[in-house]
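Peer 1: the sequence and its predicted three-dimensional model are supplied below.
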Amino acid sequence: MKQTIHVSNMSCKHCEARISKALEEKSINAEIDLTTKSVVVNDVDVVVAKEAIVSAGYQPE
């Protein structure tokens, strides 16, 4: 099931790369859209994905 996580303080390609790396470290594949400031995860525990985003220094909503 696809779930969308909004990350309002993601503002540049560097932010996108940091979030992507944090998710990859948890073996989470995600689609990251800088324009909409969203991260779409598929078939994964959204809590784990949010924890990875927080560990990268961002605030998921």
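Peer 2: Nice, thanks for sending it over.
Peer 1: contacts and neighbour counts: CA atoms only from here.
Peer 2: Noted.
Peer 1: in this protein, spot the helix with the most residues.
Peer 2: helix 13-25 (DSSP state H).
Peer 1: which elements pack onto that helix?
Peer 2: strand 30-33, helix 46-55 (3 or more C-alpha pairs under 8 Å, 6 or more residues apart in numbering; DSSP states H and E).
Peer 1: here's the one I want to compare it with:
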Amino acid sequence: QQKQLNTVHVTGQEEVNNRITLKAIGYNLKRLENMIKNNVEESNSLKNFANNLHRENHDIKFSFIIQ
């Protein structure tokens, strides 16, 4: 059983408005994607930074114990 597709007739101006809206949505999605990528990269570099700090602290404690 095939569903009847509703066809909507839009004026030229409405079509232009729809295209502008779609472009804006696409643009915002791209920005969101980039923000997510940057957050992931930042959180990874923060994790690395934290791990390095942890290691350095451990090394410092260790050198105190040796002395």
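Peer 2: Right, received. Where do you want to start? Model, not experiment: these values are computed from the prediction.
Peer 1: what TM-score do the two superposed chains give?
Peer 2: The TM-score (TM-score structural alignment, normalised by the length of the first structure) is 0.28; 23 aligned residues with a C-alpha RMSD of 2.8 Å.
Peer 1: what segments of the second structure are strands?
Peer 2: Assigned strands in the second structure: none (criterion: DSSP state E).
Peer 1: that one: helices as residue ranges?
Peer 2: 12-66.
Peer 1: quick check: the gap between the residue nearest to the spatial centre of it and Glu42 of the second structure.
Peer 2: For the second structure, the residue nearest the mean C-alpha position is Ile36 (1.2 Å; C-alpha atoms, centre = their mean). Ile36 of the second structure sits 10 Å away from Glu42 of the second structure, going by C-alpha to C-alpha, to the nearest Å.
Peer 1: OK, contacts around the nearest residue to Ala49 of the first structure once chain neighbours are set aside?
Peer 2: Distance criterion C-alpha to C-alpha, 6 or more residues apart in numbering; nearest residue to Ala49 of the first structure, sequence neighbours excluded, is Leu23 at 6.6 Å. By C-alpha atoms under 8 Å, 6 or more residues apart in numbering, the contact set of Leu23 of the first structure is Asn29, Ala30, Ala49, Ala52, Ile53.
Peer 1: Cys15 of the first structure versus the third one, what's the distance?
Peer 2: Ala49 of the first structure is 15 Å from Cys15 of the first structure, where distance means C-alpha to C-alpha.
Peer 1: those two: which is more packed in?
Peer 2: Just comparing Ala49 of the first structure and Cys15: by other C-alpha atoms under 10 Å the higher neighbour count belongs to Ala49, 25 against 16.
Peer 1: what about Asn18 of the second structure, how many residues nearby?
Peer 2: 13.
Peer 1: how far away is it from Ala24 of the second structure?
Peer 2: To Ala24 of the second structure, Asn18 of the second structure is 10 Å away according to C-alpha to C-alpha.
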